[in-house]
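A.B. asks: please find the sequence and the predicted model below.
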Amino acid sequence: MKAVLFANTDWYLYNFRRSLALSLRRAGYDVLLISPEGPYGRKLRNLGLRWQPLPMERRSLNVFRELALLGYLVRLLRREQPNIVHGFTIKCAVYGSLAARMAGIPARVNAVAGMGYVFTSNQLKARILRPVVRRLLRLALGGKGARLILQNADDATLFKQAGLVDPAHIRLIRGSGVDCAQFAGVAPEPAAGGRLRVLLACRLLWDKGVDEYVAAARQLRKQGRPIEALLAGNSDPGNPAAIPDSTVRRWVDEGAITWLGHVDDMRQLLGSVQVAVLPSYREGLPRSLIEAAACGLPLITTDVPGCREVVSDGVDGLLVPVKDGAALADAIRRLQDDPALARKLGEAARSKARAQFDERIVIQCTIDVYTELCHPQEQPEPDSQGRHLSH
């Protein structure tokens, strides 16, 4: 069996799908990873995985360049002859599926983490692209040999209502998985001198709620609260919603936040803070929150699709309205004033992460989808509701 995993960055493959690739290899698959050129390709190869760079530009709208990329993919797939092509994000789902169809590859799996920029942004470019992408998605996701993996029930409803895919071909798998055992020994440090360290770890995109986080930090600072607002992550120049580094530096200069940039050792960082936040506008299923939950940190996030899959308000975290910096500040203040509540929420978050979001669960569910397409006679018995996967 051979599988091709196709993503729009090598960073994504390394950080979110390397465990899947390694598990597939252990299960006897020949695995090829493809993405645009980047520094993480070497890291994938150092793990003994096959990775190949593509002549792909994420933000390109040049018709000739995009047709050339599609042709390149078709030739690659005809040469490799995989049993299955698995694309991640909307652009890779479209291009990978179209190329697979043209190359005669029988099985196509597409994992879409959220609706993406084209469907969530109100910018003119997004509105122009939306009907085109919608038509391409219908073509790419159609056919009995295709399955669409979504990360939350809200996205599943949207895809069904939009008529983008046969509802019978949707599989709900919650996230890309987190190695919860890696974070098992981490415990939140007590606030030194009453000073609360709060962390937002994300790509620096406006739709992650970074502006609202800065507004909350400003408000708490004006109130004289002993709080340190940490921001971990770098900008993503390939994304239209990227926040310029100059803007982030301006926030740092005014003293609103401490910017850590990219952090490799998330385990150590999460062990040094007391609260994790993510005021995102919409998510597939946010890995940063699950990692924080696995450490036993109390979570604050927005009441939006994806985020509310991880947090139940008052049970394992706090939910706040989207685009509301004042409400975010209130939630942070509440946890600072009630350490017992913070501990209770963190313990519940850790239990939920282990039970629902561990990478072993996600990887097995993904392999079950492969089996369903390539070896239907071997697929798992459905549950009482006729589902093959945990919803």
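C.D. replies: Received it, and whenever you're ready, just let me know what you need.
A.B. asks: only C-alpha atoms from now on, for both contacts and neighbour counts.
C.D. replies: Fine.
A.B. asks: for Y370, give its distance to R147.
C.D. replies: 9 Å (Cα to Cα, to the nearest Å).
A.B. asks: ditto for L44
C.D. replies: Taken as Cα to Cα, the span from L44 to R147 is 26 Å.
A.B. asks: neighbour count winner among these two?
C.D. replies: Set L44 next to R147 and count neighbours by other Cα atoms under 10 Å: R147 wins out with 26 against 21.
A.B. asks: who does the host helix or strand of the more buried one touch, helix- and strand-wise?
C.D. replies: Using DSSP states H and E, R147 maps to strand 146-150. Contacts defined by 3 or more Cα pairs under 8 Å, 6 or more residues apart in numbering; DSSP states H and E place strand 146-150 against strand 107-112, strand 170-172.
A.B. asks: comparison target below:
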Amino acid sequence: MTRIVLIGTAAASTLQFRADLIRALCLNNYEVYVFSSEYTSEELKHIEALGAIPKTYLLNRSGINPIADFRSIYTLSKKIKEINPDLVLSYFSKPVIFGSLAAKIAKVPKVIGMLEGLGYTFTIQRKGDDKKTQFIKKIQILLYKIALPQLDKLIFLNPDDPKDLLERHQIAVKQVEVLGGIGLNLSDYDYSNHYPENSVFIFVARLLAEKGIHDYIAAAKIVKDSYPNSKFIVLGAIDKQARGALTKLELKQLVDNRIIEHPGHVDNVAQWIAKSSIFVLPSYYREGVPRSTQEAMAIGRAVITTNVPGCRETVVDGVNGFLVEKWNPQALADKMIYFIENPEQVALMGYESYKIAQEKFDADKVNKRLLTILEL
């Protein structure tokens, strides 16, 4: 039986983003081992319920201690060697670097990595990078130059990332593939063509500057000056550690002044999207292909998002929504107002989103493409 090792970070993330892939591999009678560095016993049981064999390992996601990191590589390589897999697939930045090196040390016949966006260190900030981010980026590029040439294949989700990482920094990789979005189990997202009487815009993301929360709020204020009955929903948690994130006090003031509605933590995000008119994500973060936007499209919602890598893969401008410049609340507000003044476009563009989601973001189709890339 062909043995496959998947190496990620948090087990919760694996369950959220890799469950369909794990099921697909197990249904094809592959023996699947899933490595997690952050986990609970309950999460490991859920991985096992998918048909895979859960394994754990040590990896400090944010640390830059080279001694600890190389110790982790060596320990992980021993665990991989005990399994003796035919293929190792690592995903997310640090597992791609350290998991791939560990797999090579363990002499795995085929080693493949998948980078789902370039992340925070490659995100262009409005005020420029601080010295710590610049330093981390230099270290990350150095590690990529060591690890990525060892891969048999490197998979990206969008076509901009290989240009901005590999070409710009002259990193040689044997073979590059672009997958597109990692996909959704579309049965979890019911299409809805029922829309509220007054326009309801919804933002779903952590309340980070780079996810566009400040631009969303600024646009909401502009729109409300002319259309006070329009509503602006925000679903997402505050990140107290992130530079420029929305603060608890700012959030309270916005809610008290009725600029936005923030229902707090919710488990039924899809239902909130279904009760909205338009999905808005003015992100400038280096996304792979944002999952929240895919979810909104599967439900049948038009999208306003930024013309930046990853986000632009979800919208055909003027067909299922609009692409706007990053850091431009007025442009964002103008497109919001377009939908308010042309309410028939809400349903028309929403249906186009639904069709695109069916074609591009169906996990069954995506996983078949991925299995082809993995040569399984």
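C.D. replies: Structure's in. What do you need? Just so it is clear, the model here is predicted, and its values are computed rather than measured.
A.B. asks: what does the TM-score come to for these two?
C.D. replies: Remark: TM-score between the superposed chains equals 0.89 [TM-score structural alignment, normalised by the length of structure 2]; 367 aligned residues with a Cα RMSD of 2.3 Å.
A.B. asks: hmm, back to that, which part of structure 2 lines up with the strand holding R147 of structure 1?
C.D. replies: Using TM-score structural alignment, the residues of structure 2 aligned to strand 146-150 of structure 1 are 152-156.
A.B. asks: hmm, who's touching stretch 133-141 of structure 2?
C.D. replies: 121-122, 169 (Cα atoms under 8 Å, 6 or more residues apart in numbering).
A.B. asks: now it: how far from the chain's centre is it?
C.D. replies: The chain centroid and the centroid of stretch 133-141 of structure 2 are separated by 21 Å under Cα atoms, centre = their mean, to the nearest Å.
A.B. asks: what lines up with G212 of structure 2 in structure 1?
C.D. replies: By TM-score structural alignment, G212 of structure 2 lines up with G209.
A.B. asks: isn't its match right up against R282?
C.D. replies: No. Using Cα atoms under 8 Å, G209 of structure 1 makes no contact with R282, being 9.5 Å away.
A.B. asks: which of those two has more neighbours?
C.D. replies: The neighbour comparison of G209 of structure 1 against R282 (other Cα under 10 Å) goes to G209, with 25 against 22.
A.B. asks: relative to M115 of structure 1, how far out is the more buried one?
C.D. replies: Relative to M115 of structure 1, and taking Cα to Cα, G209 of structure 1 is found at 17 Å.
A.B. asks: about what we covered before: of the contacts of stretch 133-141 of structure 2, select the buried ones using a PyMOL command.
C.D. replies: To isolate the buried subset of these in PyMOL, counting by 16 or more other Cα atoms under 10 Å, use the following:
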select buried, resi 121+122
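A.B. asks: tell me what whatever helix or strand L348 of structure 2 lives in is packed against?
C.D. replies: Counting by DSSP H and E, the element that carries L348 of structure 2 is helix 344-360. Under the contact definition 3+ Cα pairs under 8 Å, 6+ apart, helix 344-360 of structure 2 sits against helix 291-299, strand 302-306, strand 321-324.
A.B. asks: where in structure 1 does that helix align, residue-wise?
C.D. replies: Following TM-score structural alignment, the aligned partner range for helix 344-360 of structure 2 in structure 1 is 340-356.
A.B. asks: contact partners of the matching stretch?
C.D. replies: 174, 180, 290, 293-299, 311, 314-317, 335-336.
A.B. asks: dump the helices and strands packed on helix 344-360 of structure 2 into CSV; add mean neighbour count and distance to I73 of structure 2 as well.
C.D. replies: Output for those, formatted as CSV (neighbours: other Cα atoms under 10 Å; distance: least, Cα to Cα, whole Å):
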stretch, mean neighbour count, distance to I73 of structure 2
helix 291-299, 26, 30
strand 302-306, 28, 38
strand 321-324, 23, 42
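A.B. asks: pipe those into TSV and attach distance to K138 of structure 2 per row.
C.D. replies: What follows is these, written out as TSV (distance: least, Cα to Cα, whole Å):
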stretch	distance to K138 of structure 2
helix 291-299	28
strand 302-306	27
strand 321-324	30
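A.B. asks: ok so, going back, mean shift of the match of helix 344-360 of structure 2 relative to structure 2?
C.D. replies: Stretch 340-356 of structure 1, aligned to structure 2 and superposed, deviates on average by 1.4 Å (mean Cα distance after the TM-score superposition for structure 1).
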